[in-house]
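Q: Mind looking at a prediction? Sequence and model below.
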Amino acid sequence: MASLFSRIIAGELPGRFVWQDDEVVCFLTIAPLRPGHTLVVPRREIDKWTDLPGELLGKVMSVAQVIGQAVERAWDAPRSGLAIAGFEVLHCHVHVTPIWDMTDLELSNIKPETVAAELDQAAVRLRAALRDLGQGQFVPED
């Protein structure tokens, strides 16, 4: 059975995509730590990041770096945080979020009932920041 993320990638379930290329997609999580909390996901359904082929792992991390730069720009954050856990969905994904201090990475801060309009606005801001960074060819239309 396809993972939740494979179903989002296939368009079977909705997703707020901010990046799409042949190997990696990025979309906002529906339960963010902070506005702009983005998931970087390989299209290939591989459970653990430690099982990714080296080249694909490198691509995921390269895209995560660009997303990190974009969330810092879009939210004027001093840093972006990155986390890999993988227990929620058994399809490798990297969490990238703007942070101001270490407490911004605490999972107890997740906001599972975030209003759809807030998520939509965060997607618009992040897409604009990615375009400003010269990454427009990977950014889907708003």
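A: In hand now; what should we look at?
Q: C-alpha from now on. contacts and neighbour counts both.
A: Will do.
Q: For this protein, which segments count as helices?
A: Using DSSP state H, the helices found in the chain span residues 4-9, 54-75, 116-132.
Q: what about versus this one:
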Amino acid sequence: MASIFSRIVAGEIPAHKIAETEDFLAFLDAFPITEGHTLVIPKKEIDYLFDLDDALYTGLFQFAKSIVPALEKTVPCLRIGVSVIGLEVPHAHVHLLPLNSMDDADFTKKIKTSQEELATLAEKIRSNL
């Protein structure tokens, strides 16, 4: 069965997309822990980050890095944090987290946001790419 991220790539599930290439996709987390919480994935479904071949692994992080300036321009923060956990969805992914304190990296706390707010935020981030 395809992961939820593969279903987003296939267009079966909507997402608030930030950027996309032939191999990678960045979109806002539907259940963010900070404003601007972005997920960056390879389009190819591979469960474990360290199972990616070298080209896909480095490409994923280069693509993630390309999103950071737009996030910094859009969401006031001290820096963009990066987290790789990989237990919640069986599809390799990187979390980009606008951070102002270590408390902002608490994955047990979600912020409340509407689909309209996410859509507006995604548009603002895209406009800063």
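A: In hand now; what should we look at? Since this is a predicted model, take the numbers as computed values, not measurements.
Q: Now compute the TM-score of the two chains, please.
A: Laid over one another, the chains give 0.94 as their TM-score (TM-score structural alignment, normalised by the length of the second structure), with 129 aligned residues with a Cα RMSD of 1.1 Å.
Q: what would the helices of the first structure look like in TSV with mean neighbour count and distance to Ile110 of the first structure?
A: TSV is the format used below for the helices of the first structure (neighbours: other Cα atoms under 10 Å; distance: least, Cα to Cα, whole Å):
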stretch	mean neighbour count	distance to Ile110 of the first structure
helix 4-9	18	19
helix 54-75	19	17
helix 116-132	18	13
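Q: To Pro35 of the first structure, which of these lies closest?
A: helix 116-132 (6.0 Å; Cα to Cα).
Q: just the angle between the closest one and helix 54-75, please?
A: 110 degrees (axes from the mean of the first three to the mean of the last three Cα atoms, to 10 degrees).
Q: now helix 116-132 of the first structure, how far from the chain's geometric center?
A: 12 Å (Cα atoms, centre = their mean, to the nearest Å).
Q: what helices or strands is that helix leaning on?
A: strand 17-20, helix 54-75 (3 or more Cα pairs under 8 Å, 6 or more residues apart in numbering; DSSP states H and E).
Q: helices and strands around the shortest one, which ones?
A: What that stands for is strand 17-20 of the first structure. Where contact means 3+ Cα pairs under 8 Å, 6+ apart, strand 17-20 of the first structure is packed against strand 24-28, helix 116-132.
Q: how much does it stray from the second structure?
A: Once the two are superposed, strand 17-20 of the first structure sits an average of 0.8 Å from its aligned residues in the second structure (mean Cα distance after the TM-score superposition for the first structure).
Q: With adjacent residues omitted, what lies nearest to the residue nearest the centre of the second structure?
A: Closest residue to the average C-alpha location of the second structure: Leu39 at 1.2 Å, with Cα atoms, centre = their mean. Excluding its sequence neighbours, the residue lying closest to Leu39 of the second structure (Cα to Cα, 6 or more residues apart in numbering) is His95, at 4.8 Å.
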